[in-house]
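A.B. asks: no sequence for this one, just the structure:
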């Protein structure tokens, strides 16, 4: 088999199965990434969601000993929602980040990588392949950058010339020695719009992210959200798009040709109050097919409560009181109490004072006291 011909055939086939961009690189060690990951680990900047050791994340042959090449793919997703519903004072809405719109991209990209692997194995029966999307050991961004998919921007996203940074990434390790493609030159220049716009200062410097401060990470946690971030979360239920939205490379970028990623407006931008008491079954039925549901309903509910605090939504007071009194989860009860104080009606303060008398969880009591402090500060 002529490898150069096979490469052209793989590229052509990738277009037929809905892959927007494809690139090839070697299976060599990601030396620079290894040093960067070690530094991130030392600084405590990792999210904790990373899979594998630093060696496994930077040495492809630890995953596939026969590895010769890595095929990187990119699939575009929309940046704008058609017929987006507008919230009102009586019916406020939250928002899921664009990368969570439509069908879970892990599912979609894995299916396309599986088709690609099967195609390669039809051509080369003894081909060895291993694919991964986001949750694998390899860094999708590092692979995509070296394979020429795009350059790694200051916002820590891969920025493609065609689709900006609104792309999902995946890769396929193989034992076939494809000719590698050339990386794309970094084009951020002196621009620092993403650095200046980051709500929490999570972008420490161009290309360096403190994941512990990143709203995209914080919205996925299940504990009490640290106080300093509560006013920063806005109405975000999952993820954060700020550093992508302000990027000049994303201006006028909006692709809707991948139908799986077309958002259902009522799911991607749902009403907040119904989320407070949503059952597990209803949550799975409504949100289960999107990537933003992977941590379950608890983080989404906590974020919805904080979004109501952001809006100071007085119409939600009765619902929040019920949650504070009856929810079995301390993080939800406590966050509801804090939000009631933030909203600041007399009914809200009276309910906190009543509930604090029989609350037994010290963490919830602490949140109740912080809620009552809003009245003292007025």
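C.D. replies: That came through, no problem. Because the structure is a prediction, the values reported are computed rather than measured. Numbering: from 1, shown residues only.
A.B. asks: from here on, just use CA atoms for contacts and neighbour counts.
C.D. replies: Will do.
A.B. asks: quick one: the helices in the stretch 201-350 of the chain?
C.D. replies: Here the stretch 201-350 of the chain has its helices, by DSSP state H, counting those that start in this stretch, at 215-218, 227-230, 242-245, 265-268, 280-287, 297-311, 317-326, 330-343, 346-356.
A.B. asks: just put those in CSV and tack on mean neighbour count and distance to residue 195.
C.D. replies: Output for the helices of the stretch 201-350 of the chain, formatted as CSV (neighbours: other C-alpha atoms under 10 Å; distance: least, C-alpha to C-alpha, whole Å):
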stretch, mean neighbour count, distance to residue 195
helix 215-218, 21, 14
helix 227-230, 12, 17
helix 242-245, 20, 7
helix 265-268, 18, 26
helix 280-287, 13, 31
helix 297-311, 25, 23
helix 317-326, 20, 35
helix 330-343, 28, 29
helix 346-356, 18, 38
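A.B. asks: closest to residue 176 out of the ones you listed?
C.D. replies: With respect to residue 176, and counting by C-alpha to C-alpha, the nearest of these is helix 242-245 at 35.0 Å.
A.B. asks: ok, and what's touching that closest one?
C.D. replies: Where contact means C-alpha atoms under 8 Å, 6 or more residues apart in numbering, the residues beyond helix 242-245 that reach it are 155, 165-166, 193-195, 197-199, 250-251.
A.B. asks: show me where the stretch 51-200 of the chain has its strands.
C.D. replies: 69-76, 95-96, 129-132, 151-152, 158-159, 167-174 (DSSP state E, counting those that start in this stretch).
A.B. asks: presented hereafter is structure B, for comparison with structure A:
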């Protein structure tokens, strides 16, 4: 088998499949990434969503028998919405991060990887594969960096010269021995804009993220949001793009190559009030196809309540008061009570005092007190 020729055939076919960039690397242990992950764990900077076993995250041989190489792919996604709906008084809107626009990227990339596997299998029947996107054991960014897709930037994203950091990453471990591509040199230089712009200081330094403070992580948690982050979230209901939007390497980068990734403005930038009244079924029917729905409706609804408080949207007080009084979930009731106080107005204090008389949950009562404290200042 001429693997150099096969490699070029794979590159050409990948392009025809709608894979925007492809790279090849060895299946060696990712030693540098291992040291980084150990350090992150020691500092308590992990999100908890990752694969728990660090060895599996850096050693392909622990998850695939006799690996010889890894194929990395990248698909570019849009950074701008065409004709985005406006958020106006009385009709406030939240925003999903760009990585959640369009069809869930896990679905899109798995489709491309599956088709690439089929192409290779036709040529090499004994070929074996293990493909993964984001939720697999390997660290996507480490694979992409070593395969020459881009460099690992200070904002902890992989930046490609062609598409900036607006790319989804996936990889395929295989038993075929492809010649590795050259990793790309770091091009961030002395720029520190992402670190300086991070709303919560989650970028501790270039290339090091404390996920516990990252808004992208915080918007996916299900409990009460810590007080110090509520004012930082703004109208974000899932994810955060600040460290990408301030990056000079992303200036002017906006690609609409894939129909599945095109955002529907009413989904990507939804009205906040209707979100609060959605049933599980309605939520799934409306948002179930996007990646931002993976944690269910509770975090999204909690974030929507915080967003209404951010806007000081007095017209939303009746809805918030209804949620406060009737929602069965303490986190939602309590966050609504906090928001009612934050927004204020003549009805807020009476509503909170009345609610306080019947509420039994200690955490919710604390949120009521926070809401009342805003009104007493």
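C.D. replies: Ah, there it is. Just so it is clear, the model here is predicted, and its values are computed rather than measured.
A.B. asks: among the helices of the stretch 201-350 of structure 1, which comes closest to residue 3 of structure 1?
C.D. replies: helix 242-245 (37.1 Å).
A.B. asks: filter the contacts of helix 242-245 of structure 1 to the buried ones?
C.D. replies: When the contacts of helix 242-245 of structure 1 are checked for burial by 16 or more other C-alpha atoms under 10 Å, the buried set is 155, 165-166, 193-195, 197-199, 250.
A.B. asks: picking that back up, out of the contacts of helix 242-245 of structure 1, which one sits closest to residue 301 of structure 1?
C.D. replies: Using C-alpha to C-alpha, these come closest to residue 301 of structure 1 at residue 199, 21.2 Å.
A.B. asks: for the closest one, give me its contacts.
C.D. replies: Shown here is residue 199 of structure 1, whose contacts under the criterion C-alpha under 8 Å, 6+ apart are 215, 232, 242.
A.B. asks: same check, this time on residue 208 of structure 1
C.D. replies: By C-alpha under 8 Å, 6+ apart, the residues touching residue 208 of structure 1 are 154-156.
A.B. asks: then residue 175 of structure 2?
C.D. replies: Contacts of residue 175 of structure 2 by C-alpha under 8 Å, 6+ apart are 66-69, 127-129.
A.B. asks: show me those residues that map onto helices.
C.D. replies: Nothing among the contacts of residue 175 of structure 2 maps onto helices, per DSSP state H.
A.B. asks: mind filtering those residues down to those shared with structure 1?
C.D. replies: Among those, the contacts conserved in structure 1 (both residues aligned by TM-score structural alignment, their matches' C-alpha atoms under 8 Å) are 66-69, 127-129.
A.B. asks: kindly reformat those residues as CSV containing neighbour count and distance to residue 5 of structure 2.
C.D. replies: Listed next are those as CSV, based on neighbours: other C-alpha atoms under 10 Å; distance: C-alpha to C-alpha, whole Å:
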residue, neighbour count, distance to residue 5 of structure 2
66, 15, 22
67, 22, 20
68, 19, 17
69, 22, 16
127, 14, 16
128, 18, 19
129, 21, 19
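A.B. asks: out of these, flag the one nearest to residue 188 of structure 2.
C.D. replies: residue 69 (27.9 Å).
A.B. asks: from residue 116 of structure 2, how far out is the closest one?
C.D. replies: Per C-alpha to C-alpha, to the nearest Å, residue 69 of structure 2 is found 15 Å from residue 116 of structure 2.
A.B. asks: mind reading off the mean deviation between the longest helix seen in structure 1 and structure 2?
C.D. replies: Looking across structure 1 with DSSP H, the single longest helix is helix 105-123. Following superposition, helix 105-123 of structure 1 is found to deviate from structure 2 by 0.7 Å on average (mean C-alpha distance after the TM-score superposition for structure 1).
A.B. asks: quick one: that helix to strand 69-76, angle?
C.D. replies: Helix 105-123 of structure 1 and strand 69-76 are oriented at 140 degrees to each other (axes from the mean of the first three to the mean of the last three C-alpha atoms, to 10 degrees).
A.B. asks: and the contacts of helix 105-123 of structure 1?
C.D. replies: 6, 10, 13-14, 17-19, 75, 99, 127-129, 131-134, 168-172, 260-261, 290-291.
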